[in-house]
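Trainee: this one's sequence-less:
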């Protein structure tokens, strides 16, 4: 799998990334991870490296910090690995704690403390990319800019981005931040195809139910922001075991994907990811699996994107439930 510069920013990122949300065991911070959890992580990392994936996506909240800690132990055991990979992490979400609810915090103090925690857990002096995880309604761009300037100056973070944000959020932040925001990570997949629906349903009743920012995809392409997709395999609804609550559209889509995979002598995962990679925005899927064999099943995705015809792309979209019938 070929490395690509991350939307022209000189970062040799693989077309696919590994999402580390599921590593480190349970989300109970008092429950330690085990030797089996370590083996699971090692198997996924080795599988990823074997097919050219060099990008690993974290967040400070994943398994309440254990995902970063267990990854840090792997880096400590294999120190040469750090310079071979790209590490991205996120901050800004504070999980429910005691009587306090889930909340978002882009204060300078919280961002700086969060990064120090990330670096300590990972056992590294820097991370390649830091994302602001979800919009904070109380954010002050100038305060965020101060935190980013400090992190950049002391070498703790090389690049910055956001996650789950509209174009207006990005513009508001970028008005104060000197560093370019180079990534936006969003929920995108064949099952979560609002980014396609929104553009097709302009001035149509069907578009009223779509909440996706209509400017976002073209905005990010114009700004040369890397679009990352979390949940790109749609939690296995098209490629795994058929669920008892599967809809007719899901069943038909799974059958079509299986047929395409058989005809093209590839995996169902490669077909599903190929649909995303076919989009000209250069989407980078973030694989949220902890299964090494499923990582290996994705290795043909870029090739399938190149080979996928427009007819196959549209058939996948329509079969999954996409609305594209022309009106006036």
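Mentor: Nice, thanks for sending it over. Since the structure is predicted, the reported quantities are computational estimates derived from the model, not experimental observations.
Trainee: make it CA atoms for all contacts and neighbour counts henceforth
Mentor: Noted.
Trainee: count of residues packed around residue 183?
Mentor: The number of residues packed near residue 183 is 23, by other Cα atoms under 10 Å.
Trainee: which residues touch it?
Mentor: 131, 160, 161, 162, 163, 225, 226, 227, 228 (Cα atoms under 8 Å, 6 or more residues apart in numbering).
Trainee: Identify each buried residue in the strand or helix carrying residue 305, please.
Mentor: In the assignment (DSSP states H and E), residue 305 maps to helix 301-307. By neighbour count with 16 or more other Cα atoms under 10 Å, helix 301-307 contains the buried residues 301, 302, 303, 304, 305.
Trainee: Look up how far residue 302 lies from the closest residue to the last one other than its chain neighbours.
Mentor: When the adjacent residues along the chain are set aside, residue 305 lies closest to residue 274, with 4.1 Å between them (Cα to Cα, 6 or more residues apart in numbering). Using Cα to Cα, to the nearest Å, one obtains 6 Å as the distance from residue 274 to residue 302.
Trainee: cool, residue 278 as well?
Mentor: Taking Cα to Cα, one finds residue 278 at 8 Å from residue 302.
Trainee: Which residue ranges of this protein form strands?
Mentor: 3-5, 12-14, 17-19, 55-57, 86-91, 93-94, 103-104, 127-132, 157-163, 181-187, 226-230, 284-287 (DSSP state E).
Trainee: Alongside the first one, take a look at this:
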């Protein structure tokens, strides 16, 4: 495993994080094996959210920690809050209640990182900041970030905070690459030139906010993976071709595509299978050539101007 030093914190994080959304689908024994496989291969960041499995994902992780108490100091636990059934809620009351519930489920007295899961249109960001200050003062959360937010939303929240936000978690991969499309299509009258992200990738690089890429293998939450998908035959051909060259799986090549970007993006992988996780970890040792990176980008059907 290779690691990043996260600006404005004392965190040193693995280039891959284990996404724990589907942990609720596993038995205790399966979850324990997955977590220890992650640690064996150098992964030290475990990404949760209060809504994953309706809290069960955090609960089963907490049960593993309870059985293996020495594990806690070896890892970085991150969770998210702000989504309720049918609406978003980033009120002070909800954030504080959510963190307390997550701490109980996770069997820990502190979180290393808390993210606001999605922006809430009806909560003043000063209220979010107030909750962050309380949690930091009570030593329940060390560092804070956001998820699925644009640059202006981050700016508004940041102006109320004494400490820097360190993460923004966003959907990003070779298929869902809006942030890259914008870079190439400046001042050009085509659909790819439409700025859908608020220049968020460049903004994060300027402001030392580390991007965490969620669903690195998914077209979208509803369409599933692009691996072996009939709509992405050329992409899959390239993934297999490059994978054969480096001796890694097509999925690992897809992760290596994200890691190749100079923004030092952390990739959140959500597999529940130890064997698949071991394959994905191999991506950190591969640096795609510039030609390979562009070939993969173009194989989706994109064009350079």
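Mentor: That came in fine, so what should we check first? Keep in mind that this is a model prediction, so the values were computed, not measured.
Trainee: Any of the contacts of residue 183 of the first structure buried? List them.
Mentor: 131, 160, 161, 162, 163, 225, 226, 227, 228.
Trainee: Now which residue in the second structure aligns to the fourth one?
Mentor: Correspondence of residue 162 of the first structure to the second structure, assessed by TM-score structural alignment: residue 146.
Trainee: Please give me every residue in contact with its match.
Mentor: 114, 115, 116, 117, 118, 154, 165, 167, 168, 169.
Trainee: change it to 6 Å
Mentor: Taking Cα atoms under 6 Å, 6 or more residues apart in numbering, we find residue 146 of the second structure in contact with 115, 116, 168.
Trainee: which residue in the first structure lines up with the first one?
Mentor: With TM-score structural alignment as the criterion, residue 115 of the second structure lines up with residue 131 in the first structure.
Trainee: number of nearby residues for the equivalent of residue 175 of the first structure over in the second structure?
Mentor: Taking TM-score structural alignment, residue 175 of the first structure has residue 159 as its aligned residue in the second structure. The local packing of residue 159 of the second structure (other Cα under 10 Å) involves 13 other residues.
Trainee: Helices of the stretch 201-328 of the first structure, residue ranges please.
Mentor: Ranges of helices in the stretch 201-328 of the first structure, per DSSP state H, counting those that start in this stretch, are 216-222, 248-264, 268-277, 292-296, 301-307, 310-319.
Trainee: Would you tell me which one of the ones you listed is buried the most?
Mentor: Most buried of those by mean neighbour count (mean count of other Cα atoms under 10 Å) is helix 268-277; its value is a mean of 26.
Trainee: okay, the angle between that one and strand 226-230?
Mentor: Helix 268-277 of the first structure and strand 226-230 are oriented at 140 degrees to each other (axes from the mean of the first three to the mean of the last three Cα atoms, to 10 degrees).
Trainee: In the second structure, what stretch matches helix 268-277 of the first structure?
Mentor: So helix 268-277 of the first structure sits over residues 250-259 in the second structure, by TM-score structural alignment.
Trainee: on average, how far is the matching stretch from the matching bit in the first structure?
Mentor: Taken over the aligned residues, the distance from stretch 250-259 of the second structure to the first structure averages 1.1 Å (mean Cα distance after the TM-score superposition for the first structure).
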